[in-house]
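K.L.:
kindly return the folded structure for what I paste below:
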Amino acid sequence: MQQTLLSVEKLGKSYKNKQIVKDISFSVKRGMVTAILGPNGAGKSTTIRSMMGIMQPDEGSVKYQDYPKHGVPHEKVGYLPEERGLYKNVKIMDVILYFADLKDYPKKKAKSRALDYLKKFGLEGKDKVSVEELSKGMAQKAQFIASIIHEPELLILDEPFSGLDPVSQDVFKQEIRQLADNGTAILISSHQMNLIEEIADDLLLIHKGKTVIKGSMEEVKEQYSNYKCTIIGENEASLFTSLPSVQNVERDGSKTVLYLDKDVHIPTWISHIPKESSIQEMTIDRISLHEIFVGIATEKNLMKSGGGVNHA
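P.N.:
As a prediction, the model looks like this:
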């Protein structure tokens, strides 16, 4: 059982009489990646800012292990905000060392770690380059390094993959997973389901400021990830609606998606596909986090009862 480092209980925040976050509760454990997921405007960043003390929540509590105050002890936390911001006319190494000094981290050790990370992130030899000379992706890597330079117990990342190319996204994913494996408690806010699905251990999906799904990745997949069959070919949706175990059929041009019952036996089910079907390609897999996300964000029920997307 992993040790709980951070506990958030019944967090609530309103602006001008509009509730932005309501009754949000979750925990972050050592050595695990917890993801807060949801569409833009769901309340993800408000939740994180309330935790960090950047804004004062109206309700609820944030408890960091034995820390006697509400919120988190900043010297033990690394934070990558959604709004990136480094001193543009300052050299990268100086910026990183400045952040290390703010956390009372030894300068010599910070410099050695910084050089190692610059090399790992493809920024070797850029330590004396000013931030304004970097591309957006490179600057984001530098800010990520600054957030972890002091070996934080808890790392909070708000939309860390935004603006990164696929290669850089892979580098970030690998590093985040490695940090967790080494004992860091990690909290990620994101709307990029495909990336989170690969690295998260626990999930909190919020919509309109409220929790709609919460649990481990394994539990969420078991509960929500029914099978779906995707067929490429010129077919009418009505050709498949009466098939056994088909809950819903969606057609988009030559692509038809059939959402299936949770307990469907795939080998048997395939034999029921009409022989007159036009099938250029066919895949059968699980519904992804992205599809669950879209179903809730658009308030569209992808599945019926017994494993459907249900609002908590």
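K.L.:
can we go C-alpha only for contacts and neighbour counts from here?
P.N.:
Noted.
K.L.:
how about the strands in the stretch 201-312 of the chain?
P.N.:
202-207, 210-216, 227-232, 246-252, 255-260, 281-286 (DSSP state E, counting those that start in this stretch).
K.L.:
and residue 85, which of those is closest to it?
P.N.:
Checking the strands of the stretch 201-312 of the chain against residue 85 by C-alpha to C-alpha gives strand 202-207 as the closest, at 26.4 Å.
K.L.:
now the angle from the closest one to strand 210-216?
P.N.:
160 degrees (axes from the mean of the first three to the mean of the last three C-alpha atoms, to 10 degrees).
K.L.:
can you list contacts of strand 202-207?
P.N.:
Strand 202-207 is contacted from outside by 26, 32-39, 42-44, 211-217, 220, 293, 296-297, using C-alpha atoms under 8 Å, 6 or more residues apart in numbering.
K.L.:
next one: it to chain centre, how far?
P.N.:
9 Å (C-alpha atoms, centre = their mean, to the nearest Å).
K.L.:
if we go by neighbour counts, what in it is buried?
P.N.:
202, 203, 204, 205, 206, 207 (16 or more other C-alpha atoms under 10 Å).
K.L.:
what helix or strand is the closest residue to the second one other than its chain neighbours on?
P.N.:
Right, residue 203. Once flanking residues are discounted, residue 203 sits nearest to residue 35: 4.9 Å by C-alpha to C-alpha, 6 or more residues apart in numbering. Residue 35 belongs to strand 33-37 when assigned by DSSP states H and E.
K.L.:
packing partners for the helix or strand hosting residue 188?
P.N.:
Using DSSP H and E, residue 188 sits within strand 185-190. Packing contacts for strand 185-190, counted by 3 or more C-alpha pairs under 8 Å, 6 or more residues apart in numbering; DSSP states H and E, involve strand 18-29, strand 33-37, helix 44-52, strand 154-158.
K.L.:
to compare against the first, here's another:
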Amino acid sequence: MPILNISHISKSYGSYKAVDDVSFTVERGSVYGVLGPNGAGKTSTIRMIMNILLPDEGNITLFDTAMNDTLKNRIGYLPEERGLYPKMKVLDMLVFLGELHLMPREEASQKALEWLRRLGLEEQKDKKVEELSKGMQQKVQIIGSLLHDPELIILDEPFSGLDPVNTNLIKDIILELKVSGKAIMLSTHMMETAEKLCDRVMMINHGRVVLQGALQPILMDHGKSSIQVEYSGDASFVSGLPMVETADIYGNYLEVRLKEGSSRNDFIGHLLNNIEVHSFKTMQSSLNEIFITLAGEKPNE
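P.N.:
As a prediction, the model looks like this:
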């Protein structure tokens, strides 16, 4: 049974429909990606889940119960807008967040220290939040969303402000939480990251669902494979071949998409007869490319 069940929710601000008939479920032991550009409706959807906003239409259930404030203690929520008190010391800030989720003070302090060590922030525990870098503050906020050992974890743009090393660290933690049986909802416009983390995804644009389902079938069913070739010679003839849909040449590299139903072997034969091929590989479309095809715009626009 899903931990979180969203059924046909909609939300308007005046005449603007921010979320339009959105439905999905989040299961234990999985990462569900809510993907789309800024302003697509992702954050409004999360705010309805958290009972910050009420949907105009539709229903939200958590643990098979209508969402209420008591259930919030079973959720870890990293909001898009950061909510740390700049004058508080880091450890005090985390203990305070733990107590808000009904953790005993001693337990909150112990868990906070464990997480600070894990994220390389133990030496910062007595510093004020405002003295930390943006990336460090982001890690503190992430710790605050995990401290009380929630069953459902909702992360809204968790990689914002993180360098590549810390991005990989948080990715590893997300995957560990998944293996431990947590249900994780990841909202992001970073398609490449979602592709590495998510089991299921929903692409949303202008408040409407563009595509949703299990990740691998989406990549197989909606993606187009391309052929990448490293070569020597003149490859200008390739764009005129009857089986070629698109052909792009970058120096001595060629990227080609074949028309539906075309023979790859015939294409390879043309290459071998006309140029010297050094390497040849087939690449599957990424989530980013699929989104651009379906929505007609880049996800970070």
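K.L.:
tabulate the strands of the stretch 201-312 of structure 1 (JSON lines), appending distance to residue 156 of structure 1.
P.N.:
Shown next, in JSON lines, are those (distance: least, C-alpha to C-alpha, whole Å):
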{"stretch": "strand 202-207", "distance to residue 156 of structure 1": "14"}
{"stretch": "strand 210-216", "distance to residue 156 of structure 1": "18"}
{"stretch": "strand 227-232", "distance to residue 156 of structure 1": "33"}
{"stretch": "strand 246-252", "distance to residue 156 of structure 1": "38"}
{"stretch": "strand 255-260", "distance to residue 156 of structure 1": "36"}
{"stretch": "strand 281-286", "distance to residue 156 of structure 1": "29"}
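K.L.:
buried deepest among the ones you listed, which one?
P.N.:
Scoring the strands of the stretch 201-312 of structure 1 by mean neighbour count under mean count of other C-alpha atoms under 10 Å gives strand 202-207 as the most buried, with a mean of 24.
K.L.:
run the angle between it and helix 44-52 for me.
P.N.:
120 degrees.
K.L.:
identify the residue range in structure 1 corresponding to stretch 20-40 of structure 2.
P.N.:
Stretch 20-40 of structure 2 corresponds to residues 22-42 in structure 1, going by TM-score structural alignment.
K.L.:
only the buried residues of the matching stretch, if you could.
P.N.:
Under 16+ other C-alpha under 10 Å, the buried positions of stretch 22-42 of structure 1 are 22, 24-39, 42.
K.L.:
how close does the longest helix seen in structure 1 sit to structure 2?
P.N.:
Longest helix of structure 1, by residue count under DSSP state H: helix 166-181. On superposition with structure 2, the mean distance recorded for helix 166-181 of structure 1 (mean C-alpha distance after the TM-score superposition for structure 1) is 0.6 Å.
K.L.:
against structure 2, where does that helix fall?
P.N.:
Under TM-score structural alignment, the match for helix 166-181 of structure 1 is residues 164-179.
K.L.:
now the matching stretch, how far from the centre of its chain.
P.N.:
With C-alpha atoms, centre = their mean, you get 12 Å for stretch 164-179 of structure 2.
K.L.:
give me the element the aligned residue in structure 1 for residue 96 of structure 2 is part of.
P.N.:
Counting by TM-score structural alignment, residue 96 of structure 2 lines up with residue 98 in structure 1. Counting by DSSP H and E, the element that carries residue 98 of structure 1 is helix 92-102.
K.L.:
after that helix, next one along is what?
P.N.:
Using DSSP H and E, the helix or strand that directly follows helix 92-102 of structure 1 along the chain is helix 107-120.
K.L.:
who's in contact with the residue mapped onto residue 149 of structure 2 from structure 1?
P.N.:
Structural alignment (TM-score structural alignment) places residue 149 of structure 2 against residue 151 in structure 1. Applying C-alpha under 8 Å, 6+ apart, one finds that residue 151 of structure 1 lies in contact with residue 78.
K.L.:
over to the one 5 residues further on?
P.N.:
Contacts here follow C-alpha under 8 Å, 6+ apart; on that basis residue 156 of structure 1 touches 77, 78, 79, 80, 186, 187, 188.
K.L.:
go again with 6 Å.
P.N.:
By C-alpha atoms under 6 Å, 6 or more residues apart in numbering, the contact set of residue 156 of structure 1 is 79, 186, 187, 188.
K.L.:
still on that earlier bit, roughly how far is the helix holding residue 98 of structure 1 from the heart of the chain?
P.N.:
Worked out by C-alpha atoms, centre = their mean, helix 92-102 of structure 1 lies 27 Å from the chain centre.
K.L.:
buried residues in that helix?
P.N.:
92, 93, 94, 95, 96, 97, 98, 99, 100.
K.L.:
make sure the second one is actually in contact with residue 126.
P.N.:
No. Residue 93 of structure 1 sits out of contact with residue 126 when judged by C-alpha atoms under 6 Å, with a separation of 8.3 Å.
K.L.:
does the closest residue to residue 61 of structure 1 other than its chain neighbours fall in a helix, a strand, or a coil region?
P.N.:
The shortest distance from residue 61 of structure 1 to any non-neighbouring residue, by C-alpha to C-alpha, 6+ apart, is to residue 9 (5.3 Å). Following DSSP: H, G, I helix; E, B strand; the rest coil, residue 9 of structure 1 is assigned to strand.
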